[in-house]
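> Only the shape, not the letters, is given here:
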């Protein structure tokens, strides 16, 4: 596909609007789901007990307001650079190698592919997930870090966001306990279960071309939308778990010394957004989640079932919009 100037301009305009709208909303949602808020007392390093003193926030809009209050407008735009770079690279890759349209919003995103076939979409989504997984980790960590990262200076930022082990062995990001499995489950459910169901109930919506809808049964549409709504019960916990695992740092490998926790000193010269008060509380890396199941169990035991459904209405809203994507 030839990349004309008009196509590039439309792509740039769409990407700019996309970033201005989604970066603050995504930042608030990531912070809300990453915020560690245990119900009881926690062990300190000397095996004593101490109460958790982090903020208790369970509402998306309260979190959005808190970020604006403590970190200002610049805090709302945290994560913009990795989001910009990852979306631009993935979109250009899809346009050059997969003949996707840069100027079409319908071709943006992991679950939207140039082919409408279920298995083609699944393979496409899994491939893009592998490509974008490090970008997801870096983006989520840049959102939750208290430090003001430079917009220009990616290597300095990476030394703050990644541990020495992750910098020496970048592939270890793919081995982040449970993260890859969580993303694969999420993609498989959306593509295999929901898309296959849409193809059976609403074949008109699965057409690859832009031909007018025919034989769209209101009953089938209601059934599919109802199933999409109930799918929130499965998808939202996976998204919360994915967020928790992505912001969890990988330290020394088990074969070296799993007790040693690396200290990163590259943040010493960076100012903080809110030195007096943290926007969110983070779980201690010295007691990490060990995988998908362990993360889910600990969240339920330490913080309650409701934590797995933070931002559930956003998951439900995206699920409904996805029915017509």
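Ah, there it is. This one's a predicted model, so the numbers in the text were calculated from it and none came from an experiment.
> only C-alpha atoms for contact and neighbour calcs from this point on.
OK.
> Touching stretch 296-312 from outside, list them.
For stretch 296-312, contacts defined as CA atoms under 8 Å, 6 or more residues apart in numbering pick out 29, 32-33, 36-40, 58-60, 232-233, 236-237, 240-241, 289.
> alright, now check it against this:
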């Protein structure tokens, strides 16, 4: 990008210098192109993300199935309803069948708000903060601290979006038809009275901040480890002199792929478990409501919002009236493991693995020399 809004220092003694002249036509074209690509991206990704959130939010406790149970077969195996709620593509079809295309795009408004805030507010502030830290540290210390502090500043920015992420999760999982352009009605439906009175309480939901931080720390830790391993094995230059056929080179490649596979498996597993727990914790209201269903909450508060379906829900949500509320990230992990089993913590693991695979595959590609 040729337009710079931040101060920079070329080779010279001047601390602040003027930025390059702004080109309005080119800048407008870049804004339009970025906006268009963002719209296309959200149009393609929102239904897929929504199905994944519902899949991981669905509460499916382990219980003895009776012969008359509609969710079980004669052999006691999960029936069509249970399978539709515990498989990704089954959940995708279920959402489309019950809620239609409107339900497929639930959560797109919070996603748009999050994207706009990231581009307009967060990214410039982060860039300015990193630049200032780098400039201030360069002169007295002769060391660039901007890149060192960048990950910590990014983590702080991610934590600032926790309330919006909680709202997005609740919008996706609610069975109600929330109006897209009436935020007051939507927030009244998905937030408790105490949360509406003090929105900052969303930061105090047990375990959500911890899960969010760990979900972002894991890639920040695993990627440098992978780069160090590749540097130690030096596979890009190992076969330069021997034609790539020596036993040592084969062992290096084998070790590289073996370690990379297990690092990928560990990263995908950790991120999947953390995301499942974060979604479950985000659905808890603060404080825990006493009524047995969301409809009772809405009736008491006078919210008139229609249901997508009065006879069938897309997913089952764990309610505080039947179960104790999660008190921490660790408690949520133990509760899900005890009530639903390990498979509930690994729902959609292959989607997470595909999303983090480029982090491990791209460094293996040798650089192109032109």
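Received, thanks. Computed from a predicted structure; not experimentally measured.
> Let me see the TM-score of these two.
Remark: TM-score between the superposed chains equals 0.79 [TM-score structural alignment, normalised by the length of structure 1]; 288 aligned residues with a CA RMSD of 3.2 Å.
> hmm, back to that, just the buried residues of the contacts of stretch 296-312 of structure 1.
Neighbour-count burial (16 or more other CA atoms under 10 Å) is assigned, among the contacts of stretch 296-312 of structure 1, to 29, 32-33, 36-38, 58, 60, 232, 236-237, 240-241, 289.
> can you give me the strands in structure 1?
42-43, 49-50 (DSSP state E).
> before we move on, the earlier item: return the subset of the buried ones among the contacts of stretch 296-312 of structure 1 lying in helices.
Taking DSSP state H as the definition of helices, these contribute 29, 32-33, 60, 232, 236-237, 240-241.
> I'd like to know which of those residues is nearest to residue 80 of structure 1.
Using CA to CA, residue 29 comes nearest to residue 80 of structure 1 of those, at 14.4 Å.
> The strands of structure 1: which one's closest to residue 166 of structure 1?
Closest among those, using CA to CA: strand 42-43, at 27.3 Å.
> what does stretch 269-276 of structure 2 correspond to over in structure 1?
Aligned by TM-score structural alignment, stretch 269-276 of structure 2 falls on residues 233-240 of structure 1.
> how far apart are the matching stretch and its match in structure 2?
Mean deviation of stretch 233-240 of structure 1 relative to structure 2 after superposition (mean CA distance after the TM-score superposition for structure 1): 1.3 Å.
> what does that stretch rub up against?
33-34, 182-183, 185-186, 307-312, 315.
> repeat for stretch 255-268 of structure 2
Counting by CA under 8 Å, 6+ apart, 218-219, 222, 226, 229-230, 233, 349-350, 352-353, 356-357, 360 sit against stretch 255-268 of structure 2.
> so residue 135 of structure 1 makes contact with residue 87?
No. Between residue 135 of structure 1 and residue 87 there is no contact under CA atoms under 8 Å: 9.5 Å.
> picking up where we left off before, make CSV from the ones in helices among the buried ones among the contacts of stretch 296-312 of structure 1 and add distance to residue 139 of structure 1 to it.
CSV is the format used below for those (distance: CA to CA, whole Å):
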residue, distance to residue 139 of structure 1
29, 13
32, 15
33, 14
60, 19
232, 24
236, 19
237, 20
240, 15
241, 16
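> out of the residues you listed, who's nearest residue 163 of structure 1?
residue 241 (20.8 Å).
> What separation do you get for the residue nearest the centre of structure 2 and residue 121 of structure 2?
Centroid check for structure 2 by CA atoms, centre = their mean gives residue 275 as the closest residue, at 6.8 Å. For residue 275 of structure 2, the distance to residue 121 of structure 2 equals 26 Å [CA to CA, to the nearest Å].
> again, but for residue 84 of structure 2
Residue 84 of structure 2 is 40 Å from residue 121 of structure 2, where distance means CA to CA.
> ok, and the closest non-adjacent residue to residue 151 of structure 2?
residue 220 (7.7 Å; CA to CA, 6 or more residues apart in numbering).
> Count the neighbours of that neighbour for me.
Neighbour count of residue 220 of structure 2, defined by other CA atoms under 10 Å: 12.
> Tabulate the strands of structure 1 (JSON lines), appending mean neighbour count and distance to residue 169 of structure 1.
Formatted as JSON lines, the strands of structure 1 follow (neighbours: other CA atoms under 10 Å; distance: least, CA to CA, whole Å):
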{"stretch": "strand 42-43", "mean neighbour count": "12", "distance to residue 169 of structure 1": "31"}
{"stretch": "strand 49-50", "mean neighbour count": "12", "distance to residue 169 of structure 1": "35"}
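> which residue in structure 2 lines up with residue 305 of structure 1?
Residue 305 of structure 1 maps onto residue 342 in structure 2 when the alignment is built from TM-score structural alignment.
> repeat for residue 15 of structure 1
Checking TM-score structural alignment: residue 15 of structure 1 goes with residue 38.
> What of residue 151 of structure 1?
Using TM-score structural alignment, residue 151 of structure 1 lines up with residue 180 in structure 2.
> coming back round to it: check the burial of the match of residue 305 of structure 1 by counting its neighbours.
Residue 342 of structure 2: 14 neighbours (other CA under 10 Å).
> swap in residue 173 of structure 2?
26.
> Hmm, residue 55 and it touching each other?
No. Residue 173 of structure 2 lies out of contact with residue 55 (CA under 8 Å); the separation is 9.6 Å.
> any common contacting residues for those two?
residue 315.
> where does stretch 156-176 of structure 1 sit relative to the chain's centre, distance-wise?
Centroid separation for stretch 156-176 of structure 1 versus its chain: 18 Å, with CA atoms, centre = their mean, to the nearest Å.
> who touches it?
133-134, 137-138, 141-142, 145, 149-150, 180, 245-246, 249-253, 262-267.
> now swap in stretch 265-276 of structure 1 and tell me
70-71, 75, 146-149, 156, 159-160.
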